[in-house]
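# Just to be clear, the model below is a prediction. Sequence and coordinates:
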Amino acid sequence: MTTKREQNWKYVIITMLFLGWSLGNFDRFIVNFAILDISKEFHLNGSLTGIVLSSFFAGYALMQIPGGWLADRFGYRKVIITAVFLWSIFTILTGAAWSFASIIIIRFLFGIGEGGYFPSASKGITNWFPHNERSRAMSIMLTSATIMGVVAPIVGTQLMQLLGWRQIFYIVGVIGLLLSVAFFFLVKEKQQPKQMKIEDPKVKAPLKDVLKTPMIWKLFIAYFSIYAVNWGLNSWMPTYLANVKGLNLTEVGVYSAIPPFVGIFAMLCSGYILDRLPEGKDKLIAAVFALMAGVFLLLMAISPNLILFIIFQSAVTVFLSFNII
């Protein structure tokens, strides 16, 4: 039987997962603004800038399957603590980058370090939350990304102008090291009752059998499409607003913060709504909203002014929130 203390501890778990994902997302967002100064300092053209931004995602993608396997093998707690510690080290090293090659390697290793966090955090939510609360719990954790999408453009750009881009990464890295210590003391795994273990034994399948499952490939295509749009916009929008629209860093930060601000409410509402939909209806909603996101992406491409451009991007953020959870 679940004790009152265990029922309450799940809120500690989701709070820690929220804080960890907030920090990881802050770094991912702030580099999109720091890249403006990084490109100038290292004399990077558009193609080389793209390689810098993409190097993180290469490492991150490479670590997704091993990250999930490690969480199953050693427990989500150990993987999360290791992930936060490693990405904090590479955050500090990002600030110490001395060349184009060095920042590529550092950001790639940073992606590997962070890659194990999300699958492990998902397992943690499954471990602590009943089925009818998991979408809500996931939406709370994922809301950290949209919150950091607001904080990083506004606060981060101001600190960057005050302290310089390198100092931002030093500060965030130190905060991450402290957070990894907090995870060590506050995050634990919920032990399932022995009766439940007997009634619901885990069935382990070889990786090759998992890769033959049609649902796995459907999810792969779906998430590839979602994140190609989501992180494509997040990564390149600051550069686009600065170089094409001619905005200064403060203006770039303000305009970039608007879609994520809208996304905070969209993410919370989507988790609440999806938990209450009849089984199967969530797929229909996701499909329709994905099509709507595509329509507004096209409208972004042909928008006649900056205001409409930001409105259309905000709409894309709202519709995609129902597909991410």
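The structure has been received and is ready for your questions.
# CA only for contacts and neighbour counts going forward, please
OK.
# List the residues that contact Leu299.
Residues counted as contacts of Leu299 (C-alpha atoms under 8 Å, 6 or more residues apart in numbering) are 309, 312.
# again, only using 10 Å
By C-alpha atoms under 10 Å, 6 or more residues apart in numbering, the residues touching Leu299 are 293, 308-309, 311-313.
# Please apply the same query to Asn234.
Contacts of Asn234 by C-alpha under 10 Å, 6+ apart are 28-29, 32-33, 149, 227-228, 256, 259-260.
# how much space is there between it and Leu36?
Computed as C-alpha to C-alpha, to the nearest Å, the Asn234 to Leu36 distance reads 14 Å.
# Included below, for side-by-side comparison, is a second structure:
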Amino acid sequence: MGFVLKGCAVMQKKSSYRWIVMTILFILYTVANADRANLGFALPYIRQEFHMSNTEAGAIISFFFLAYAIFQIPSGFLIKKFGNKVMFCLGMLITSICTGLMAIAPNALAFKLCRLGVGIGEAPVAISSSGTINNWFPPKEKGTATGIFLAGSKMGPLVVPFICAWIIQMWTWHMIFIGFMIPGIMLAVAWWFLVANRPRESRFCNQAEVEYVESGGEEISKSAQSPQRKYNMKWLDKIIRAKKVERLASPKQIFTSTDMWAIAIGYFFVVGLSSVFMSWLPSYLVNVKHFAIMNTAFVSAAPFAGTVVGNFFGGWASDHLLGKRRKPMMMITALSTSVFMYGMLSAPEEPVLLAILLFCAGVFLAFGYSMYMAYGMGRADQKNYPVAFSLVNTGGQIGGAVMPLIVGMILDVFNWDAVWLTIAIGSLICFAVICTATEPVDDPLI
């Protein structure tokens, strides 16, 4: 009995450094995504200075996502070779430096080239971040960790409008990019010293935590005392096509998997909408709703406040209520987004009511957002996961590049009603494509 109690004591003293890593990752990804979102708020002023049409402005937004998409798959292979730590720090440094250079760009061409640099730098950041989660968390915590991580991706756009509004009132739009460069560089250095590629390589993790993560999160003492909630929704497994499948174990298997391509196409539409909110929403509020700068900041932040809430809940629900099923939240996101975008055809004129509508749209958009990252963790083995996610993220970032450009082209010919209707139809297509993918689980009920 004494021996058993001693063993339990050791288990109880397990360190929890993985959650500190998650906290650092949340902060860093908040800053990284602030570097994306700050352009949207500065865009009306940049257009005025460089004399741009809507299509040209959309192209500048797309430059980031185009470079980001092109470098996704190369980044996946580089991370597989050099590790998450090296590529994460390198990516954050490039992102931050290029962000600062945008402030001193002498013309539109130089500005576009700097924006390309931001996209190139951020490509390995997203993949190495997801790889860090995959290495540092057991399967039963990966959905929650991914939800927290992607909440960081929306926390940046949430705080950016208020910071940018204050900077513009105090100085000029140029200082926005200087202000966001400095914390990115500082945090990249902090990551180098505080976060290893995996728990076993970290001096901050004790052996109990290393074994906990590497064993898949199994703790005999805890499982005996408090059994996990049993998933029993057989009807849902039929809808999502739940199956036990072999993990994809090579890049060839990944690139020939129809499941991975379906998820990548679905992510195309989800990231595309998010990029429209991030880059075009302030212009819509200024030019169509004629809001003052602080009302514009308030309403622009609303969908991203919603996505922070939705990401937390979506990851938790997938892990604890849905037995690590990822597709249900993706499907909810696709259908609800179509409804909300159709509702924007009759968007309220009152800032508070419009903010509420956009907040709700953000919540439902984020329910499935993190699941696109978590899906590959269950479909590919750990060694090849960076390649799997690079494929999915390539699809997403192509959407991020294409949708802002399409919005600019639509606005030069039609109006914002045509934009919202286009996104609503795209969300229905997203739902149809996601339905074709298999849900990879170890315990299917069909």
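Arrived safely. Computed from a predicted model, the values in this text were never measured in an experiment.
# hmm, back to that, just the buried ones out of the contacts of Leu299 of the first structure, please.
For these, a burial check counting by 16 or more other C-alpha atoms under 10 Å picks out 293, 309, 311-313.
# Narrow these to those in helices?
Among these, the members found in helices (DSSP state H) are 293, 309, 311-313.
# what's the farthest-apart pair in the residues you listed?
Maximum pairwise distance among those (C-alpha to C-alpha): 13.5 Å, between Ala293 and Phe309.
# Which among the contacts of Asn234 of the first structure count as buried?
Of the members of those, the ones counted as buried by neighbours, 16+ other C-alpha under 10 Å, are 28-29, 32-33, 149, 256, 259-260.
# Out of the residues you listed, flag the one nearest to Met141 of the first structure.
Set against Met141 of the first structure, the nearest of these by C-alpha to C-alpha is Gly149 (13.7 Å).
# Going by secondary structure, the closest one is in what exactly?
helix 134-151 (DSSP states H and E).
# since we're on the aligned residue in the second structure for Leu48 of the first structure, how many residues are nearby?
Counting by TM-score structural alignment, Leu48 of the first structure lines up with Glu56 in the second structure. For Glu56 of the second structure, the count of nearby residues is 16 (other C-alpha atoms under 10 Å).
# so what's Glu56 of the second structure up against?
47, 62, 108, 405, 408-409.
# Tell me the spacing between the closest residue to Arg325 of the second structure other than its chain neighbours and Ile263 of the second structure.
In space, and not counting its chain neighbours, Arg325 of the second structure is closest to Ser318: 5.8 Å by C-alpha to C-alpha, 6 or more residues apart in numbering. Using C-alpha to C-alpha, Ser318 of the second structure is found at 16 Å from Ile263 of the second structure.
# More neighbours: which of the two?
The neighbour count for Ser318 of the second structure versus Ile263, taken as other C-alpha under 10 Å, is higher for Ile263 (30 against 27).
# Which secondary structure element is home to the aligned partner of that one in the first structure?
Per TM-score structural alignment, the equivalent position to Ile263 of the second structure in the first structure is Leu219. Using DSSP H and E, Leu219 of the first structure falls within helix 214-243.
# once aligned to the second structure, how far is that helix on average?
Here the mean offset of helix 214-243 of the first structure against the second structure after fitting is 0.9 Å, by mean C-alpha distance after the TM-score superposition for the first structure.
# chain center to the helix or strand just after that helix, what's the gap?
The helix or strand immediately downstream of helix 214-243 of the first structure is helix 249-276, counting by DSSP H and E. Put simply, helix 249-276 of the first structure sits 13 Å off its chain's centre (C-alpha atoms, centre = their mean, to the nearest Å).
# For the stretch 301-446 of the second structure, which segments are assigned as helices?
Using DSSP state H, counting those that start in this stretch, the helices of the stretch 301-446 of the second structure run over 327-343, 351-367, 371-379, 385-413, 416-434.
# Now for Thr144 of the second structure, how many residues are close by?
Counted by other C-alpha under 10 Å, the residues lying close to Thr144 of the second structure total 25.
# pretty sure it is touching Gly310, no?
No. Here Thr144 of the second structure does not reach Gly310: they are 11.6 Å apart, not a contact under C-alpha atoms under 10 Å.
# any shared contact partners between these two?
Contacts common to Thr144 of the second structure and Gly310, judged by C-alpha under 10 Å, 6+ apart, are 316, 370.
# For whatever residue of the first structure lines up with Phe277 of the second structure, give its distance to Ser314 of the first structure.
Taking TM-score structural alignment, Phe277 of the second structure has Leu233 as its aligned residue in the first structure. Going from Leu233 of the first structure to Ser314 of the first structure by C-alpha to C-alpha gives 11 Å.
# and what of Ile125 of the first structure?
Taking C-alpha to C-alpha, one finds Ile125 of the first structure at 28 Å from Ser314 of the first structure.
# The aligned partner of Phe180 of the second structure in the first structure: neighbouring residues, count only.
Alignment note: Phe180 of the second structure maps to Val172 in the first structure; criterion TM-score structural alignment. Neighbour count of Val172 of the first structure, defined by other C-alpha under 10 Å: 19.
# What strand or helix carries Val172 of the first structure?
helix 165-186.
# Show me what that helix packs onto, helices and strands only.
Taking 3 or more C-alpha pairs under 10 Å, 6 or more residues apart in numbering; DSSP states H and E as contact, the helices and strands that helix 165-186 of the first structure lies on are helix 4-42, helix 76-95, helix 157-163.
# check contacts around the residue nearest to the spatial centre of the second structure.
Closest residue to the average C-alpha location of the second structure: Leu150 at 4.5 Å, with C-alpha atoms, centre = their mean. Neighbour list for Leu150 of the second structure: 25-26, 29-30, 33, 126, 130, 307-308, 310-312, 315, 366, 369-371, 373 [criterion: C-alpha under 10 Å, 6+ apart].
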